[in-house]
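J.: Here is a sequence together with a model predicted from it:
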Amino acid sequence: MVEIKSHDFDRFSKSSVESYRIFLVYGPDRGLVSERAAIIAARSGVAADDPFAMVKLDSSDLSGDPGRIADEVHAFGLFGGKKLIWVRAGGTEKPLVDALQALAGGTPSDNILLIEAGDVKKGSGVRKVAESANTVASIPCYADDTRAMNALIDDELKAEGLGITPDARERLLEALGGDRIASRGEIRKLALYRKGQGTIEEQHVIDIIGDASAVSTDDAVDAVLEGDVERLNLAFAKVVASKTPVFLILQSCLRQFQMLDIMRSEMDEKNTEPAQVMQTLGRHIHFRRKPIVERALRRWAPQAIARESARIQSTILQTRQRQGLEDSIAFHLLMSITLQSARQASAAARR
């Protein structure tokens, strides 16, 4: 198995990409997955604007033609030179798994296969194949820890010649996380606001990123996790009254359940307690919220977490398709999960 850890990715992308012909980039942080896949593609030596050398496929392409990946990988470029076959899929599709199985154990091609997958569980889909092959570079993408987030802040602010005070940094760290592209966008928005001003202070972060509605959003997510119906009603009403998009609650709730999924997987794989997982994967969580997240880890089973994550993603899509009913659709889902949390809490109390 060749797994590239998060702290090694920058070094790997600058010096070792050419050593591999097959790459698997996967994980719950879709922004980070996309970002790292794009970096590998850019450093592959294949021109992004050459339609004959850059071949992009998705799940629908595979379902209609199961052998498409292998055919593309073994095909010669129309004008010579290597090709990049960039596949965006969930990671469990049978044509994709079968193709990776065959290519990982076969004779290496000059062409490059780059798989951009979703949150593939250990022991399933393309991840199972990749982790048993030394010809595949596997790149997991989980939500940034504090060190990675600090590095992202420093890189973006340094590029604009800006400094940041310790209080402002702490406030910014609390507001970021869950999705690399979204976090980078927030930092750049803050940098643009302070461009040419030298230093970012705490009030600047509050003005641009951390307004009062964010507190209500966190309150709503915490109410969902705790099964507190009254608190959810109050927090939701605050968000609506502030004219803040209700989508932000769904987005925060989705990030929280994705993080719970990662933490539960860590607990199950290493047979650890929630408190131990919180010390590693939960370091970026505000200290006031840590007991709430720890209780949720004790109550929610992995299958239930995955189910609710899928429901939230589906609801986000529904709110975009039926914007006139956004508030109603979002509230119905959040109340449903809150009631489920309440039942989980009640069952845990009886045990």
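T.: Okay, I see it. Residues are numbered from 1 along each chain as shown.

J.: Could you use CA atoms for every contact and neighbour count after this?
T.: Will do.

J.: Give me the contacts around the strand or helix carrying residue 236.
T.: Using DSSP states H and E, residue 236 sits within helix 229-241. The contact list for helix 229-241, computed with C-alpha atoms under 8 Å, 6 or more residues apart in numbering, reads 213, 216-217, 219-221, 223-224, 245-246, 331, 335, 338-339.

J.: Next, the angle from the next helix-or-strand element following it to helix 229-241.
T.: Next in sequence after helix 229-241, counting helices and strands by DSSP H and E, comes helix 247-270. Interaxial angle, helix 247-270 versus helix 229-241 (axes from the mean of the first three to the mean of the last three C-alpha atoms, to 10 degrees): 140 degrees.

J.: What is helix 247-270 packed up against?
T.: Other elements packing on helix 247-270 under the criterion 3 or more C-alpha pairs under 8 Å, 6 or more residues apart in numbering; DSSP states H and E are helix 212-226, helix 274-280, helix 290-299, helix 302-321, helix 326-350.

J.: what's around residue 209, how many residues?
T.: As a burial measure, residue 209 scores 19 neighbours (other C-alpha atoms under 10 Å).

J.: ok, it - contacts?
T.: 172, 175, 186, 190.

J.: next, the one to line up against it:
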Amino acid sequence: MKISDRQIEGFLKAPDPAIRAVLLFGPDTGKIKEFADRLGHTVLPGFDDPFRLADLTGAQLRDDPARLADEAAALSLTGGRRLIRVRDAGDGNTEIFQNMLETIQGDFLVVAEAGSLAAGSKLRKLFEGARNAAIIACYADEERDLRGLVRSHLQQANIRCSDDVIAFLADHLGADRMLTRMELDKLILYVGEGGTISLDEARQAIGDNAALRLDDIVFAMAEGDPESLDRALTRARAEGMNFQPVLRAAQQHLRVLHLAGNLVAGGQSIDAAFKAAGFRGALWKVSDRLGRQLRGWPANRLAEAMNRLVEAEMQCKTTGLPADAITGQTLLGIALSARNRSRAGSARP
């Protein structure tokens, strides 16, 4: 079953109890995580109950195909519905999900998180066609939706502002749902709950800095420029940037490159392809750079780099090592690979 845009909000608040599994996919990783958390909270108030929560990855399911069915069939020792989260799901997990949907009965909800999936994806088709499953596409917010998100977030903190402030914030904080909320939280801290913010104050508190810092990092990575990337990472550390969102921004950028590349191959212009792929920003400023990035990233290399970024994010969450060190090492490794590939290509006769 496909959940339409107008149905999403109601579904996230109260999913159909007949639905056993939900697939979230698309280029906006922040939105995917937010929707996954909201669906999870309809089952569990908190995600700290090991008897009712199983947190898996697509790679783990490929290594142990029976794991998903076992978790779905298990009974909670403390009673209550079980939540099973599967991160980084992909077409390689399709048969595993199909077996679970067709054979397992129990009181559970599976929430699967995937990146961008093509229209012909086996996993998409499975969840869309199954009576007991649902699929939600998570693309970058349109301007109207983004303004609604900004307004709602500020209203929750009783922040008063004009429509001009809302428009400014929507224009500058739209790359990723999670990053948008983080920057709005900084703004609320700057103003204070119950305060009023003017357009000048919004520019001082937000400006283009958040977007520019991330753009400097992800563009240097994608362009194979480790020297510029190292300088951008050093500035980010000095400014106290949270590095896990940097990894998500890098994942999103590569997913947008992947989707745009498919659209360009189908005959679309670069600008039209990137707009359709969910790129937010002034395309006229960076169109040439994005075109060069497309030419330097074959689809298989994009998949490898995205996997490295996903693994780095998991390391940040599980190893206890500094997130900035893991992030920096991963991004620099990707940038070096891109540069070496570019040099090897230019050296061919």
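T.: Here it is on my side, so go on. Just so it is clear, the model here is predicted, and its values are computed rather than measured.

J.: among the helices and strands packed on helix 247-270 of structure 1, which is the most enclosed?
T.: Ranked by mean neighbour count, these are led by helix 212-226 with a mean of 22 (mean count of other C-alpha atoms under 10 Å).

J.: by contact count, what packs against that one?
T.: helix 229-241, helix 247-270, helix 290-299, helix 326-350.

J.: Looking at these, which is nearest to residue 167 of structure 1?
T.: helix 290-299 (20.1 Å; C-alpha to C-alpha).

J.: Can you check what angle separates that closest one from helix 326-350?
T.: Here the directions of helix 290-299 of structure 1 and helix 326-350 differ by 70 degrees (the same axes, to 10 degrees).

J.: if we can go back for a sec, nearest approach to residue 144 of structure 1 belongs to which of the helices and strands packed on helix 247-270 of structure 1?
T.: Comparing these by C-alpha to C-alpha, helix 274-280 comes nearest, at 11.6 Å.

J.: The closest one vs structure 2 - mean distance after superposition?
T.: Comparing helix 274-280 of structure 1 with its match in structure 2 after superposition yields a mean distance of 2.8 Å (mean C-alpha distance after the TM-score superposition for structure 1).

J.: measure residue 208 of structure 2 to residue 80 of structure 2 for me?
T.: For residue 208 of structure 2, the distance to residue 80 of structure 2 equals 46 Å [C-alpha to C-alpha, to the nearest Å].

J.: Between the contacts of residue 209 of structure 1, identify the one with the most neighbours.
T.: residue 172 (25 neighbours).

J.: Of all the helices and strands packed on helix 212-226 of structure 1, which one is nearest residue 315 of structure 1?
T.: helix 326-350 (6.9 Å).

J.: Show me the contact partners of the closest one.
T.: Contacts for helix 326-350 of structure 1 (C-alpha under 8 Å, 6+ apart): 223-229, 232, 236, 246-247, 250, 299-300, 308, 311-312, 315-316, 318-320.

J.: Ok, stretch 210-217 of structure 2 next?
T.: 172-173, 175, 183, 228-229, 232-233, 236, 246, 249.

J.: Same check on stretch 41-58 of structure 2?
T.: So stretch 41-58 of structure 2 is contacted by 13-15, 71, 76-78, 80-90, 93, 109 (C-alpha under 8 Å, 6+ apart).

J.: So for that stretch, first residue to last residue, what's the gap.
T.: 22 Å.

J.: can you tell me which residues contact residue 160 of structure 2?
T.: Neighbouring residues of residue 160 of structure 2 by C-alpha under 8 Å, 6+ apart: 154, 194-197.

J.: Mind doing that once more with 6 Å?
T.: residue 196 (C-alpha atoms under 6 Å, 6 or more residues apart in numbering).

J.: related to what we said a few turns ago, closest one of the contacts of stretch 210-217 of structure 2 to residue 272 of structure 2?
T.: Nearest to residue 272 of structure 2 among those, with distances taken as C-alpha to C-alpha, is residue 175, at 17.1 Å.

J.: that older thread, which of the contacts of residue 209 of structure 1 fall in strands?
T.: Among those, no residue falls in strands (DSSP state E).

J.: In these, find the pair that's most separated.
T.: Of all pairs in the contacts of residue 209 of structure 1, the most separated under C-alpha to C-alpha is 175 and 190 at 12.0 Å.

J.: Map residue 186 of structure 2 onto structure 1.
T.: Per TM-score structural alignment, the equivalent position to residue 186 of structure 2 in structure 1 is residue 189.

J.: Leaving out sequence neighbours, find the closest residue to its match.
T.: On the basis of C-alpha to C-alpha, 6 or more residues apart in numbering, the spatially nearest residue to residue 189 of structure 1 that is not a chain neighbour turns out to be residue 208, at 7.7 Å.

J.: Please report the number of neighbouring residues for that neighbour.
T.: 14.

J.: Tell me how far it lies from residue 168 of structure 1.
T.: 12 Å.

J.: and if you look at residue 284 of structure 1?
T.: Residue 284 of structure 1 sits 15 Å away from residue 168 of structure 1, going by C-alpha to C-alpha.

J.: Mind checking what secondary structure the residue of structure 1 positioned farthest from its centre has?
T.: Ranking residues of structure 1 by C-alpha distance from their mean position (C-alpha atoms, centre = their mean) puts residue 79 at the top, at 37.1 Å. Following DSSP: H, G, I helix; E, B strand; the rest coil, we place residue 79 of structure 1 in the coil state.

J.: Which helix or which strand is home to the closest residue to it other than its chain neighbours?
T.: Nearest residue to residue 79 of structure 1 in three dimensions, chain neighbours excluded: residue 52, at 8.0 Å (C-alpha to C-alpha, 6+ apart). Assigned by DSSP H and E, residue 52 of structure 1 belongs to no helix or strand.

J.: ditto for the one 4 residues further on
T.: Under the assignment given by DSSP H and E, the secondary-structure element containing residue 56 of structure 1 is strand 54-58.

J.: Would you mark the buried spots in the helix or strand just after that strand?
T.: Sequence-wise, the next helix or strand downstream of strand 54-58 of structure 1 (DSSP H and E) is helix 59-64. Within helix 59-64 of structure 1, the residues that count as buried by 16 or more other C-alpha atoms under 10 Å are 59, 62.
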